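>>> Below is the sequence, then the predicted model.
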Amino acid sequence: MSKTTASSSAKGQQQLSEQELRITANQYGNELKAIASKIGELELQLDEHSLVIKTMSPMPEDRKCFRLINGVLVERTVKEVLPALKTNKEGIAKTIEQLTAQYRAKDKEFVEFQQKNHIRVASA
């Protein structure tokens, strides 16, 4: 009776371990997807900023323009808005670089986890 209990207990621990591995692997996958999604959003914002800067650059500095700030449309001049757009664009680019580095580090960590635990990802 004790042999049966010991073997079923070992199987229970092995199954729990497999379940924990699946949960951890899913967490890695979810984190990677979230970072990739945020990078995609920021790349779209970067493209929008680039387009607006390209459009506004040849315009006279005293030309009136409108900018949406926290849901409020405000009237400004090209001279006021263009530097702010360029600063925002640089900030977005830096954030993308940081998130990309974070993604690579997390991906490397995930690959090491997979290798350590002999996990193979099934292709769909």
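Thanks, I have the structure now.
>>> switch to C-alpha atoms for all contacts and neighbour counts from now on
OK.
>>> next SSE after the host helix or strand of residue 53?
Following DSSP states H and E, one finds residue 53 within helix 2-56. Where DSSP H and E defines the elements, the next helix or strand beyond helix 2-56 is strand 64-69.
>>> which outside residues touch stretch 30-49?
Outside of stretch 30-49, the residues within contact range by C-alpha atoms under 8 Å, 6 or more residues apart in numbering are 85, 86, 88, 89, 92, 93, 96, 99, 100, 103, 106, 107.
>>> which secondary structure elements does the host helix or strand of the fifth one contact?
Under the criterion of DSSP H and E, residue 92 resides in helix 78-116. Counting contacts by 3 or more C-alpha pairs under 8 Å, 6 or more residues apart in numbering; DSSP states H and E, the secondary-structure elements packed against helix 78-116 are helix 2-56, strand 64-69.
>>> another structure for you, compare them:
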Amino acid sequence: MTAALGYQALRSSPTLPTATFSAAAPPLGEPRGPLGESDGAVPDGVTVFDDAIPAVAKLDPDLLRALRQAATDASDDGAEFYVSSGWRSPEYQDQFLREAVAEYGSEDEAARWVATATTSPHVAGDAVDIGHSDA
């Protein structure tokens, strides 16, 4: 796990994103339609070994290799690595940003918490969130 987190920290930029939306996203307030697995949505129970799930399969190969090694090592202690978020399409990231704008009241405030599609390490395949486990 440390290797994977260290990898992300080295690859991630420490600068805050600017609040701009990709051209593929609908304007604020206009729904695009449901986003699914092909956009990076992760169903429950997905592990770092689920290559059929784009959120896992489209991760940077070095990151994925480090995650799988950490998961294999952790399995000796009975811990499993479940993926709660991994690679995301630009459209999916834009949806997160639009939701943050609605929650925080402005694009500038939302950008403090949610990266844009052009700055998100998730869109680049350089970030993964491990959740709902002892890992």
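All right, it came through fine. Note that this is a predicted model, so its numbers are computed, not measured.
>>> Report the TM-score for the pair.
After superposition, the two chains reach a TM-score (TM-score structural alignment, normalised by the length of structure 1) of 0.24; 58 aligned residues with a C-alpha RMSD of 5.2 Å.
>>> just to revisit the earlier point, return the closest of the contacts of stretch 30-49 of structure 1 with respect to residue 67 of structure 1.
Using C-alpha to C-alpha, residue 85 comes nearest to residue 67 of structure 1 of the contacts of stretch 30-49 of structure 1, at 10.1 Å.
>>> Pull the number of nearby residues for that closest one.
Other residues lying near residue 85 of structure 1 total 15 when counted by other C-alpha atoms under 10 Å.
>>> and if you look at residue 5 of structure 1?
10.
>>> circling back: check the contacts of stretch 30-49 of structure 1 and tell me the two furthest apart.
85 and 107 (32.3 Å).
>>> in which helix or strand would I find residue 56 of structure 2?
Per DSSP H and E: helix 54-57 holds residue 56 of structure 2.
>>> related to what we said a few turns ago, identify each buried residue in the helix holding residue 92 of structure 1, please.
By 16 or more other C-alpha atoms under 10 Å, the buried positions in helix 78-116 of structure 1 come out as 78-79, 81-82, 89, 92-93, 95-96, 99-100, 103, 106-107, 110-111, 113.
>>> In contact with residue 2 of structure 2: list those residues for me.
Residues near residue 2 of structure 2 by C-alpha under 8 Å, 6+ apart: residue 70.
>>> go on, residue 72 of structure 2?
Residue 72 of structure 2 makes no contacts at all, as judged by C-alpha under 8 Å, 6+ apart.
>>> Please report how far it lies from residue 65 of structure 2.
Noted for residue 72 of structure 2: a distance of 10 Å to residue 65 of structure 2, by C-alpha to C-alpha, to the nearest Å.
>>> Over to residue 103 of structure 2?
Taking C-alpha to C-alpha, one finds residue 103 of structure 2 at 36 Å from residue 65 of structure 2.
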